[in-house]
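Novice: one predicted model, sequence on top.
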Amino acid sequence: MDQYAVFGNPIAHSKSPFIHTMFAQQTGQLLHYEAILTPLKGFKEKVQQFFGQSGRGANITLPFKQQAYELADELSNAAQLAGSVNTLLYDRGRIRGDNTDGVGLVRDLAFHNISLRQKSILLLGAGGAARGAILPILEQQPDSLHIANRTATKAQELARQFADYGNVSGGGLEQIPADNYALIINASSSGLSGDRPQIPQSLINNDSVCYDMVYGKGMTSFNLWAKKSGAARQLDGLGMLVEQAAQSFYLWRGVMPETQAVREALRQHLFN
């Protein structure tokens, strides 16, 4: 039986086995998927051992996405631009690295009937999560994308790297240009600690959609703040998690699973 896994540290919280087991059942694919706790200093050896023992593909989560990028023999364009890998494919002795996070984000927004075309978008953060989202966002042809980060130079550097793909700018959190942002995405690490980026409430209007890449049982700190600030809608990253997983599954098996039932089951699973 083909083996798949998610590698991370910590990993017990991962919902990937739940998601991919549902995908396999739905599509009639015979496979086994597990979560593997990976030593902080033994990632490369652990993955190579897995691929040497019937492993066909893997998801990579914190803190190993950069190491997965370095391990891959081949990189997709998305992975090259993101500078990190969340999906590995093993084929005839070679490891291919891809990044499906940005695709997952855009598909989740589409699921919620949110179009990015000709819209002004604000992206908070300049780390791996933000990097993975930029190209898929720009491919939707927004009017503009502004990247805001606590360290302004990181956001400015990202803007320069993606300048050929669309109208993108960058700067510090305290210097965000006033605009009628249709979508504000929190890709910063603040959400992992239950905090939120410190941005002016004036950036929110009654048409704004606020999206937090993290998720939990209840509303995230960023989304609670957005709701109190008058945002029209607040969305969390659960759908993004399912959609990026669906793209990984497609890359491995050549079959695109249906995601709505998995979204609903996962949301219910969080409260059990």
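Specialist: Perfect, I can see it now.

Novice: from here on, just use CA atoms for contacts and neighbour counts.
Specialist: Will do.

Novice: tell me who's in contact with Phe162.
Specialist: Going by Cα atoms under 8 Å, 6 or more residues apart in numbering, Phe162 touches 134-135, 168.

Novice: now intersect those residues with the helices, please.
Specialist: Judged by DSSP state H, the subset of the contacts of Phe162 located in helices is 134-135.

Novice: hold the first one in mind and look at this next one:
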Amino acid sequence: MVDKYAVIGNPIAHSKSPLIHAAFAQQTGQSMSYEAILAPLDGFENTVETLRENGYKGLNVTVPFKFEALKFASAHGKVNSFAARAGASNTLIFNMDAGVIADNTDGVGLVNDITNNIKFDIRHKRVLVLGSGGAAYGILQPLVEAAPDSIVIANRTFAKAEEAANRLAEIVQASNSAILSLPKRFEELDGLQFDLIINSTSAGLTDTALPISDTIFAEGCLAYDMMYGRETPFMAQARRNGAQVADGLGMLVEQAAEAFYLWRGVHPDTKPVMDKIRALAR
């Protein structure tokens, strides 16, 4: 019998997840199907309930439903720590005994890509996260577990940066870590330098340059844009200033691999899948 999985979002036609999970299933010999499902903006819960009734074993969740996914699991099962810390879920597991289990694999995917694929050691580094939306919240706990010396969260408005930094401080305290966590406005970054800069904003979608100084890129800096498939203004600025640059394709594949493991109990080899998706994007 073939086990059924899907990614749910709105829009969803652009999703690479069906390609990725089909490759994982073939590689590991898993009997499963995986499809992309468009849910109405006001119909997330009804769509999920219908899929559960039709025997689906789990879902990936993408924009704009990650917050709703967490609420749904809270009401119908349980929320694992990564999802709880992020305040959002990108992976749902349908369990006969526990009900709906919410998890979040975004941050683990990011850290795995940076440390395993790019071979960049986050330990004792100065980290800057640009943006304080759901994408930023999803990566905070795994970043803390990677043990940098400091994490600064910067945003256009200080209030949102402060809110995210407060969540970060809670994670730091819970982990008994000595990581320094600070909020900043973009304009307040002048005079500071960072070893790892992660752009979690959607500015690249509109080719918008962020109001950040050229001086923030320290020698040997890795500039990582969570967008993939295009050269963003952030990436171009980082290149001009001598930084190593990476896009978010590796994160996409690595977070999918973590979800695959949660569902199937098997860790797929991500490199050949990454190479395949990269080649298709050319």
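Specialist: That came in fine, so what should we check first? On a predicted model such as this, the values are computed, not experimentally measured, just so you know.

Novice: got a TM-score for the two of them?
Specialist: Here the TM-score for the pair of chains, by TM-score structural alignment, normalised by the length of the first structure, is 0.96; 269 aligned residues with a Cα RMSD of 1.2 Å.

Novice: coming back round to it: CSV for the contacts of Phe162 of the first structure, including distance to Gln25 of the first structure and neighbour count?
Specialist: Shown next, in CSV, are the contacts of Phe162 of the first structure (distance: Cα to Cα, whole Å; neighbours: other Cα atoms under 10 Å):
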residue, distance to Gln25 of the first structure, neighbour count
Ile134, 33, 25
Leu135, 32, 19
Val168, 41, 23
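
Novice: quick one: which of the contacts of Phe162 of the first structure is nearest Leu30 of the first structure?
Specialist: Nearest to Leu30 of the first structure among the contacts of Phe162 of the first structure: Leu135, at 33.2 Å, using Cα to Cα.

Novice: where along the second structure do the strands fall?
Specialist: Applying DSSP state E to the second structure gives strands spanning 3-9, 32-38, 56-61, 77-79, 91-95, 99-103, 126-130, 150-155, 180-185, 194-199, 217-225, 244-246.

Novice: can you add distance to Leu205 of the second structure and give those strands back as TSV?
Specialist: Listed next are those as TSV, based on distance: least, Cα to Cα, whole Å:
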stretch	distance to Leu205 of the second structure
strand 3-9	18
strand 32-38	21
strand 56-61	20
strand 77-79	31
strand 91-95	24
strand 99-103	27
strand 126-130	15
strand 150-155	17
strand 180-185	21
strand 194-199	12
strand 217-225	11
strand 244-246	16
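
Novice: the ones you listed: which one's closest to Glu163 of the second structure?
Specialist: Closest among the strands of the second structure, using Cα to Cα: strand 180-185, at 8.3 Å.

Novice: and that closest one, what does it pack against?
Specialist: For strand 180-185 of the second structure, the packing partners by 3 or more Cα pairs under 8 Å, 6 or more residues apart in numbering; DSSP states H and E come out as strand 150-155, helix 158-174.

Novice: deepest-packed of the ones you listed, please.
Specialist: A comparison of those by mean neighbour count, using mean count of other Cα atoms under 10 Å, puts strand 150-155 on top with a mean of 24.

Novice: the first structure: matching residues for that one?
Specialist: Taking TM-score structural alignment as the measure, the first structure aligns residues 144-149 with strand 150-155 of the second structure.

Novice: what comes up buried for stretch 226-243 of the first structure?
Specialist: Using 16 or more other Cα atoms under 10 Å as the test for burial, stretch 226-243 of the first structure gives 226-227, 229-231, 234-243.

Novice: in the first structure, point out the residues matching stretch 232-241 of the second structure.
Specialist: The alignment of stretch 232-241 of the second structure onto the first structure (TM-score structural alignment) spans residues 220-229.

Novice: and the residue nearest to the spatial centre of the first structure, what is it in contact with?
Specialist: The first structure has Asp101 as the residue nearest its centroid, 3.3 Å off, counting by Cα atoms, centre = their mean. When contacts are counted by Cα under 8 Å, 6+ apart, Asp101 of the first structure touches 86, 129, 132-133, 240-241, 244.

Novice: which of those ranks first by neighbour count?
Specialist: When neighbours are taken as other Cα atoms under 10 Å, the top entry among these is Gly132 (28 neighbours).

Novice: how about it: what's its closest non-neighbour residue?
Specialist: Excluding its sequence neighbours, the residue lying closest to Gly132 of the first structure (Cα to Cα, 6 or more residues apart in numbering) is Ala82, at 4.5 Å.
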